[in-house]
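*Asks:* Provided below for reference: sequence and predicted model.
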Amino acid sequence: MCGIIARVGDGSAIDPLLTGLENLEYRGYDSAGVAVQNGSGIDVQKRSGKVADLKRSIDDVPLEGAVGIGHTRWSTHGPPTDENAHPHTDHVGDIAVVHNGIIENHATLKAELAETGHEFTSETDTEVIPHLIQSFIDDGMDTEPAFRRAIDELEGSYAVAAMRSGEHVLYAARQGSPLVVGIEDDGFFLASDVPAFLEYTDTVVYLEDGDVVIVDGNGIEYTDLAGNQIDRERETVEWDPEQAGKGEYEHFMLKEIHEQPTSIAQAIEGRIDPGRGSIDLEGFEPGTFENVDAVQFVACGTSYHAALYGSTALNQAGISSTALLANEYSVSAPPIDDNTLVVAVTQSGETADTLNALRSADAAGAKTLTVTNVIGSTASRVADETLLIRAGPEIGVAATKTFSSQAVMLVLLANRITADITGEPRTDLRSLLEALNSMPARIETLLERSQAESVARRYGNSQSYFFIGRGLGYSVALEGALKFKEITYEHAEGFASGELKHGPLALVTPDTPLFAVFTGTEDEKTMKNAAEAQTRGSPVIALCPPDHEATEMADEHLEIPETDPALAGLLANVQLQLVSYYAADQLGRPIDKPRNLAKSVTVE
């Protein structure tokens, strides 16, 4: 879950490297470092802390060179210390390496290298890579074959970028961790994600597992590990560089909450026709899913909650569906056959657990589809089909606009699957699509009128926070609790409304605010469950339209506009995102960089 940036070309590499690290800090922010060719060797500057700390530490150190690599870390092996920060070098400082992933056989390699005189200075798995490369150079190999031989020795997941003193060349490879090439007029980038270099170029090449690239200032060579040349297509990223900045907002999270009207409009553009009552998902002709007997969704974290939303929508339509945690899929997957559709939901398309579940489903013969935000991601290459959510770049670690876009796309997908299997669309499809078409405007209105900040202020010092919902509101309750605990560090739990009386009521006190999501389906039962907590002292905050009867019993009301029950939970979710944001802001939390978390989880 670390962030890699590298550049080779004309001019100094240091400014693009530092810019790239700042843009990648959502991938890890416990240490950072850079290495550049300084004309007489490799100059490495690294330290624990954030990229800003690194920049301050090198203000008085002149770093120059047209070739360089950088890294921002999320710790897996060894705590965040100066010694464990990347880049890492071999024992003579001739090779420098940055790495994202986990080298599973690093202990064996380290022991073998130590026996031949190599001395290690960190606790990381990464440090074996430059030592391994140097060991093969010591045996008489040139840099390129030594790099390939070292990569061949590695077991596990990795994206690696390396440089050698005195060479105007970058060497890189990937296996199970993302790596993308950026192409500009006077040079090349390598990075874990496009936002790293988006302000410099929008021309990219997505590398695939097993790729090895050799880059100098004049060109780039794409090969497999054996050295055979391969073709990789250039693509143009349709993201505006300004989308990767905070603009007028104090935090990326608040900016991305306010971008949801745009992201949802982009998600549905050209895909729905409310007048005709039709759904047109590109690449999925009518009848695509007619032989599907069961649908399994696999995902992690926020994407799992979106998957649960889609699965619930399918079950309500009478189609057998299950949402499963991707990290449990290998031990608890339901039976699969060639009439099973497995849908992998992943914002980045690089989530290791979800990719493993996707590969497992593919090996078992299932039809596979991924719902993702990133063109060219690993998930889109592994799955049979891809459905893009078109949310644009999301930098905040706590997912906001991508959750709502995922859920919207899964509602559309659920309706297409239902129509293909049953032969008939839902009877009120035109009404649903009209409500979906109006959703961006309704979110705009909600954002303008929200009282979430005052609610967060009123209950900001509570002991614990409960979130409940029923049906489609249940996944929203889970997501609301996850957002709250992620960025406030306060205890929060989400429950199916009816489960309160089966244990959680024992935890309810006057210091336990309860947020109740009302979707227009079985609201009477949810009100009864909320009242059970209220009679035991819990203040109730109702998320519902202004004329809903829950406003009469609740202690507080966060308004959501009237809409189709299939979408009401997603409007409530926006209010819950705002509550979490303002509660965290009042507590002085680092909202965009919550402790111990990173944006894209590329390790198991």
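*Replies:* Perfect, I can see it now.

*Asks:* can we go C-alpha only for contacts and neighbour counts from here?
*Replies:* Noted.

*Asks:* which stretches of the stretch 1-150 of the chain form strands?
*Replies:* Listed in chain order, the strands of the stretch 1-150 of the chain (DSSP state E, counting those that start in this stretch) span residues 3-9, 31-37, 42-48, 67-73, 88-89, 95-103.

*Asks:* residues in contact with the third one?
*Replies:* For strand 42-48, contacts defined as Cα atoms under 8 Å, 6 or more residues apart in numbering pick out 30-37, 53-54, 58, 63, 80-83, 85-87, 93-96, 164-165.

*Asks:* cool, the last one as well?
*Replies:* By Cα under 8 Å, 6+ apart, the residues outside strand 95-103 that reach it are 1-4, 35, 42, 69-71, 76, 86-90, 125-127, 129-131, 133-134, 154-165, 176-177, 602-603.

*Asks:* Now intersect those with the helices, please.
*Replies:* For those, the ones inside helices are 129, 130, 131, 133, 134, with DSSP state H as the criterion.

*Asks:* Return the member of those nearest to residue 499.
*Replies:* The shortest separation between residue 499 and any of those is 50.6 Å, and it belongs to residue 129 (by Cα to Cα).

*Asks:* let's bring in a second one:
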Amino acid sequence: MCGIIGCIGRGGDTKETLLAGLKNLEYRGYDSAGIAFGGETVTVEKREGELENLRRQLETTEAFDGSLGIGHTRWSTHGPPSDRNSHPHMDEAGRVAVVHNGIIENYQALRDELRVEGVEFTSDTDSEVVPHLIARQLDAGKPPEEAFTAAVERLDGSYALAAVVEGEHAIFTARNDSPLVIGVDGDATFVASDVPAFLEYTRDVVYLENGEYAVLRPGNWTVFDGASPVEKVVKTVEWSPEQTGKSGYDHFMLKEIHEQPTALRQCLRGRVDEFGGRFSVDELDELERPDAVQFVACGTSYHAALYAAELLRDAGVPAQAYLASEYALGPAPITPDTLVVGVTQSGETADTLSALREASVRGARTLALTNVVGSTAARECDHALYIRAGPEIGVAATKTFSSQLVALNVLVERLTAATGVEQTRSLISALRELPEQVQQVLDDSKAADVVDEFGDGNAFFFIGRGLDFPVALEGALKFKEITYEHAEGFAAGELKHGPLALVTENTPVFAVVTGDDERAQKTIGNVKEVESRGAPVIAVTDGQSDVERYADAVLEIPRTTARTAAMLANVQLQLVAYHTAYELDRTIDKPRNLAKSVTVE
């Protein structure tokens, strides 16, 4: 999940361009950072820790600059965070510098082979084999471009690579199962793991496909598939540089929580006809009716998938949500009439891509529900539905989860309409009102007060039933991600089957109770169970079920449909997690051990 940035043609601004790009990529990793300049000589500087450590070091390093360079911010896989494990990595003679995102699966065999040849490694990483392989090809007399491609051919696994070679005014890049995108700005060219790295300079991009490599030279770039040049289409992304700033908020996460009303409007725009009482999804015009739907996803996206699967089952369509990491190794039975939906914010999640590819090989139709136009999932699937949330920089997903839920409602209505289930005007009206209701929750939330009173617990439980259950799971995940406190989400009815043994007076329980149906009343019964054990109860409710009479505190949401009530409850739980982490002085946007786009399995 590391971040890569490279640029050529920026002249004397190269160093600041690389540092700015790395700053914009810190959500992909922040264990260490480094940059290398190419050209007549290759120079490298790298430091453990956050980017500021590298910047301070560069201020004391004389004559460290150049007209082309590559940079890297690391999320550790092989070897702990340290200066020596930081990227870029070099060969022994200092002729080649390489940055890498992904995992080289055959690195140990390559490392053993190179050791036999006399190579002494200076890091614990799998990535270090790459510059040594390139150097061996240079020693054999191959020109730099051929040396690079010959080295890449030796690699098994996932990789996005960028390399510079002494005496060569070029950046060499290659991609396999880890994202790489080229940015084009006149004489300047960029390469990065993600568009925000260079968004302040250009919005014109070219996406590399698996197996392709590219050579960036001053004023031009060429993409190859094997030995043959490939004609690539330059696309313009819609995101603006302003969208990737904090806009005065203390943290990206808080900004993105408050951006949810706008994100939801963007998601719905052009897809909901309130007067006609129907949903219109141009991207899915050619999607035929499935006999069954399987969702594959990870983390937050898996919770969104659980929500959507329940909606489809309620509508009479067989549906199931699977953890993508499990599905890829043992897929469920599928037929040509099965639709497999990959829910992935980035469109680059390695486990989800593997699951989608396995489903495709087995004959299923595939659909990517993602935030990133041109992402790998969007390009590889038969269909793509974009959530249109805009860039999300905070590692803990907030507005993308809410937008996923809305987009999944649109997808469900599209699929169930095809099977003869009537769409309801009440849902359309509720979705139209949702952005304004989210804003109401943001304006009126008492989450900070709840945290002041109950934030010192030694464990935190989140419970719910039906559509509130995935929201409870997501509330617990968000809480543990950024507070580092123990939190668990449960189906409310499961408390008495084990978890109740953990409940004490120091275990605040957040109970999501919406509506006043049988599920709500049964959840109130579960609230009474924990109340009788002395646990404080915080009810997240629309006030229809009277659960507040049994609660120690209440987080209110507006009254609406069951589908959208769950989404509103989610916003309250996001705020609970944020305010708790803020009080604990956590690094909210960059939680320890985590990264935004999980591109390794």
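*Replies:* Sure thing, it's come through. Computed from a predicted model, the values in this text were never measured in an experiment.

*Asks:* Now, of the contacts of strand 42-48 of structure 1, which are buried?
*Replies:* Neighbour counting by 16 or more other Cα atoms under 10 Å classes 30-37, 54, 63, 80-83, 85-87, 93-96, 164-165 among these as buried.

*Asks:* helix or strand for residue 205 of structure 2, which one?
*Replies:* Using DSSP states H and E, residue 205 of structure 2 sits within strand 204-207.

*Asks:* Return the distance of that strand from the chain's centre.
*Replies:* Using Cα atoms, centre = their mean, to the nearest Å, we find the averaged C-alpha position of strand 204-207 of structure 2 to lie 20 Å away from the chain's own average C-alpha position.

*Asks:* From the contact counts, what lies against it?
*Replies:* Contacts of strand 204-207 of structure 2 with other secondary structure elements, assessed using 3 or more Cα pairs under 8 Å, 6 or more residues apart in numbering; DSSP states H and E, are made with strand 181-185, strand 235-236.

*Asks:* list the contacts for residue 268 of structure 1?
*Replies:* So, once contact is read as Cα under 8 Å, 6+ apart, residue 268 of structure 1 ends up touching 409, 437.

*Asks:* how close does it get to residue 384 of structure 1?
*Replies:* When Cα to Cα, to the nearest Å is the yardstick, residue 268 of structure 1 and residue 384 of structure 1 sit 22 Å from each other.

*Asks:* same question, residue 79 of structure 1
*Replies:* Spatial separation of residue 79 of structure 1 from residue 384 of structure 1 under the definition Cα to Cα is 39 Å.

*Asks:* and the two? which has more neighbours close in?
*Replies:* For the pair residue 79 of structure 1 and residue 384, the greater number of neighbours falls to residue 79 (17 against 13), based on other Cα atoms under 10 Å.

*Asks:* re the thing from before, deepest in the core, which of the helices and strands packed on strand 204-207 of structure 2 is it.
*Replies:* Among those, strand 181-185 has the highest mean neighbour count (mean count of other Cα atoms under 10 Å), at a mean of 23.

*Asks:* Check which helices and strands it is in contact with.
*Replies:* Taking 3+ Cα pairs under 8 Å, 6+ apart as contact, the helices and strands that strand 181-185 of structure 2 lies on are strand 188-192, strand 204-207.

*Asks:* Figure out which of these is closest to residue 255 of structure 2.
*Replies:* Distances from residue 255 of structure 2 to each of these were compared using Cα to Cα; the minimum, 24.4 Å, belongs to strand 188-192.

*Asks:* what packs against the closest one?
*Replies:* Applying 3+ Cα pairs under 8 Å, 6+ apart, one finds that strand 188-192 of structure 2 contacts strand 3-8, strand 181-185.

*Asks:* Mind reading off the mean deviation between the shortest one and structure 1?
*Replies:* Strand 181-185 of structure 2 differs from its equivalent in structure 1 by a mean of 0.5 Å after superposition (mean Cα distance after the TM-score superposition for structure 1).

*Asks:* which one in structure 2 is aligned with residue 585 of structure 1?
*Replies:* In structure 2, the residue matched to residue 585 of structure 1 (TM-score structural alignment) is residue 582.

*Asks:* Could you tell me how many residues sit around that match?
*Replies:* Taking other Cα under 10 Å as the definition, residue 582 of structure 2 ends up with a neighbour count of 17.

*Asks:* Quick check, it in contact with residue 588.
*Replies:* Yes - if you go by Cα atoms under 8 Å, residue 582 of structure 2 and residue 588 touch, sitting 7.3 Å apart.

*Asks:* What is the aligned counterpart of residue 331 of structure 2 in structure 1?
*Replies:* Here residue 331 of structure 2 is matched to residue 333 in structure 1, going by TM-score structural alignment.

*Asks:* distance of its match from residue 361 of structure 1?
*Replies:* Look at residue 333 of structure 1 and residue 361 of structure 1: by Cα to Cα, they are 9 Å apart.

*Asks:* Export the helices and strands packed on strand 188-192 of structure 2 as TSV, with columns for distance to residue 105 of structure 2.
*Replies:* As requested, these are exported to TSV (distance: least, Cα to Cα, whole Å):
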stretch	distance to residue 105 of structure 2
strand 3-8	19
strand 181-185	23
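
*Asks:* ok, residue 140 of structure 1 - contacts?
*Replies:* The contact partners of residue 140 of structure 1, taken as Cα under 8 Å, 6+ apart, number zero.

*Asks:* I'd like the distance between the residue opposite it in structure 2 once aligned and residue 90 of structure 2.
*Replies:* Residue correspondence, TM-score structural alignment: residue 140 of structure 1 in this structure matches residue 141 in structure 2. Spatial separation of residue 141 of structure 2 from residue 90 of structure 2 under the definition Cα to Cα is 19 Å.

*Asks:* go on, residue 14 of structure 2?
*Replies:* Using Cα to Cα, one gets 20 Å for the distance from residue 14 of structure 2 to residue 90 of structure 2.

*Asks:* The two: which has the busier surroundings?
*Replies:* Using other Cα under 10 Å as the criterion, residue 14 of structure 2 and residue 90 rank with residue 90 on top: 29 against 21.

*Asks:* Pull out the buried residues from the contacts of strand 95-103 of structure 1.
*Replies:* A residue is treated as buried here by neighbour count (16+ other Cα under 10 Å); on that basis the buried members of those are 1-4, 35, 42, 69-71, 86-90, 125-127, 129-131, 133-134, 154, 157-165, 176-177, 602-603.
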